[in-house]
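> 3D model of this:
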Amino acid sequence: MEHVVFFPAPDGTPAFRRVPSLEEAVRLVEHLRNVDGVASASVHALTEVPLAFRAYYKVEVPAEASVPAQQVAEPVGLEPIVVEPEHEVAEVVETPALALVEDVQPDGEQDEELLAASNGHSQAAPASLGFFA
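Take a look at the predicted model:
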């Protein structure tokens, strides 16, 4: 696990150095203390923090796009208009329905062909489920 060592630089500004292991962090602190004379140093472990991303949509309307409210005029009283037909309408005469043709019983092969044609397959049942097989 990576570690980071924080210490003050010779000019007094904060400084840090990343090292790949705790042992190297300890050696760096010893070097800073014994060779460079740094009295205060701290060591911190770097661990990954799990992140989750979510989609976020923000809708903005430009200021110039807003339309000022318009005054609505008072409604004008309207009178209903009566429309009379120009031509005479013929009277409807009811006629009896045609006699029904006797039901024809199709054979089983015809039913399968009709089913296959209706579902887009050349056979009554598809041979494979395709992608989900």
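
> C-alpha only now, for contacts and for neighbours.
Fine.

> check the gap between residue 26 and residue 16 for me.
As judged by C-alpha to C-alpha, to the nearest Å, residue 26 and residue 16 stand 14 Å apart.

> could you also give me the structure for this second sequence? I'd like to compare it with the first:
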Amino acid sequence: MSSVNVLVAVNVEQALVQAASGNTNIGNFVYMVDSTGYCSSGQGGHELTTTVTSGETIVWTVQSIDPSTEVTIIGFEGNAIGTPGGSHIINPMQYPQFSGSVWGGQVYAASSGPDQYSIRLLLGGGVHCWFDPFIISNAPANQ
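Below you'll find the model as predicted:
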């Protein structure tokens, strides 16, 4: 099966300003695109809906828009996230060779519709923030 790449670009400087005011949902400063092209909605925004087929691997890469500020992924949460069973469809893990900037996981189940999940980030200076895009997982055509 193939991989679907998701790029998460973050305006860290503006996200830090908002987080300092107490709001750690930094969706307004996140811009996402994926390699599925026309299949996904929300390209360029923070609520990207990535459409995949069960068995594919999703690889998330986070990058700061300003190269002088840091951002890393520290985890994923939500009903779609976890070990197989229940409504879980993927269990992303850090790719350690990329120091927290790249995570991925194989989609192991189809979903009944769009599943929202949260990506937890660590911004420069040790600030914890999050935002919440979507995944749609379809069963393979031969099932």
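
> let me see the TM-score of these two.
A TM-score of 0.21 describes the superposed chains when it is computed by TM-score structural alignment, normalised by the length of the first structure; 43 aligned residues with a C-alpha RMSD of 3.8 Å.

> list the helices and strands the one helix or strand residue 24 of the first structure maps to packs on?
Following DSSP states H and E, one finds residue 24 of the first structure within helix 22-34. If contacts are counted by 3 or more C-alpha pairs under 8 Å, 6 or more residues apart in numbering; DSSP states H and E, helix 22-34 of the first structure sits against strand 3-8.

> which parts of the strand it packs on are buried?
Across strand 3-8 of the first structure, burial judged by 16 or more other C-alpha atoms under 10 Å covers 3, 4, 5, 6, 7.

> so how far is residue 104 of the second structure from residue 7 of the second structure?
From residue 7 of the second structure across to residue 104 of the second structure, the span is 12 Å (C-alpha to C-alpha).

> when the two are compared, which one has more neighbours?
Per other C-alpha atoms under 10 Å, whichever of residue 7 of the second structure and residue 104 has more neighbours is residue 104, with 20 against 17.

> so the more buried one makes contact with residue 93?
Yes: using C-alpha atoms under 8 Å, residue 104 of the second structure is in contact with residue 93, at 5.5 Å.

> on that earlier part again, state the pair within the buried residues of strand 3-8 of the first structure that is farthest apart.
3 and 7 (13.3 Å; C-alpha to C-alpha).

> so which helix or strand takes in the nearest residue to residue 6 of the first structure once chain neighbours are set aside?
Of all residues not flanking residue 6 of the first structure in the chain, residue 16 sits nearest, at 4.3 Å (C-alpha to C-alpha, 6 or more residues apart in numbering). Applying DSSP H and E as the criterion places residue 16 of the first structure in strand 14-19.

> before we move on, what about residue 15 of the second structure?
Element membership of residue 15 of the second structure [criterion: DSSP H and E] is helix 12-20.

> packing partners of that helix?
Helices and strands touching helix 12-20 of the second structure, by 3+ C-alpha pairs under 8 Å, 6+ apart, are strand 127-131.

> and the strand it packs on, what does it pack onto?
Against strand 127-131 of the second structure (3+ C-alpha pairs under 8 Å, 6+ apart) you get helix 12-20, strand 118-123.

> just name the most buried of the ones you listed.
When these are scored by mean count of other C-alpha atoms under 10 Å, the highest mean neighbour count falls to strand 118-123 (a mean of 20).
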